[in-house]
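A.B. asks: Need coordinates for the following:
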Amino acid sequence: MVRLPLSPAEVERGQRLGALLRRARGERSMLTVALDAGVSPETLRKIESGRIATPSFPTIAAIAHCLGLSLDAVWTEIEQPERPSAPARKRLAS
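C.D. replies: Next comes the predicted model:
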């Protein structure tokens, strides 16, 4: 099976997902969360680092459940594009 390259939007969404999961994990170890979610620590590491930008729904659901995140909250967070910084907003408005 040949996998098509990810679009820039998919890559950004994967990075936002990884950042959200890292924040939600807090001080918990990656190993503990991964084992609780039933995924390998390597898979969780790749998702958190953005290397797996489009993980499967069951994987995200299991990790979100372990971290106490609703899937609605995850979706809302990853679908919102990063807001530009103040100087960038100024340039966009000009």
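A.B. asks: contacts and neighbour counts: CA atoms only from here.
C.D. replies: Will do.
A.B. asks: Quick check: the spatially most central residue of the chain vs Val2, distance?
C.D. replies: For the chain, Leu17 is the residue whose C-alpha lies nearest the centre (C-alpha atoms, centre = their mean; 1.3 Å). The gap separating Leu17 from Val2 is 24 Å, by C-alpha to C-alpha, to the nearest Å.
A.B. asks: To compare against the first, here's the next sequence to fold:
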Amino acid sequence: MVRVPLTNEERERGERLGLALRDARASASRSMVEVAAEAGISVETLRKIETGRIPTPAFFTVAAIADAVGLPLDALRAATEGGAEEVAEAS
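C.D. replies: Okay, the predicted model is just below:
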């Protein structure tokens, strides 16, 4: 299966997603190991998502991470659309 290259907008959205998840993890005072274990993913996968190296992770992976850090999906959606500053306002 051939994968269509991501657009710049999709890459930037992935970076905002990672930043929002990383900020929520830091606000919850949770380590990467704790969050990854609770979400059922590897620490390396979490690291790649948080740094934007996986800009389009699976929905259930994102939902599991958000749940592990106490971030409502609505707040996460707002952050990926408008920027990380909206995470604090929406949560």
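A.B. asks: Tell me which helix or strand the residue nearest to the centre of the first structure sits in.
C.D. replies: helix 8-25 (DSSP states H and E).
A.B. asks: Now do that helix: which elements does it pack against?
C.D. replies: With contacts taken as 3 or more C-alpha pairs under 8 Å, 6 or more residues apart in numbering; DSSP states H and E, helix 8-25 of the first structure sits against helix 41-49, helix 57-67, helix 71-79.
A.B. asks: Dump the ones you listed into TSV; add mean neighbour count and distance to Gly26 of the first structure as well.
C.D. replies: Below are those laid out as TSV (neighbours: other C-alpha atoms under 10 Å; distance: least, C-alpha to C-alpha, whole Å):
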stretch	mean neighbour count	distance to Gly26 of the first structure
helix 41-49	18	12
helix 57-67	17	9
helix 71-79	14	16
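A.B. asks: Relative to Ser7 of the first structure, which of these is closest?
C.D. replies: Nearest to Ser7 of the first structure, of all these, is helix 71-79, at 14.1 Å by C-alpha to C-alpha.
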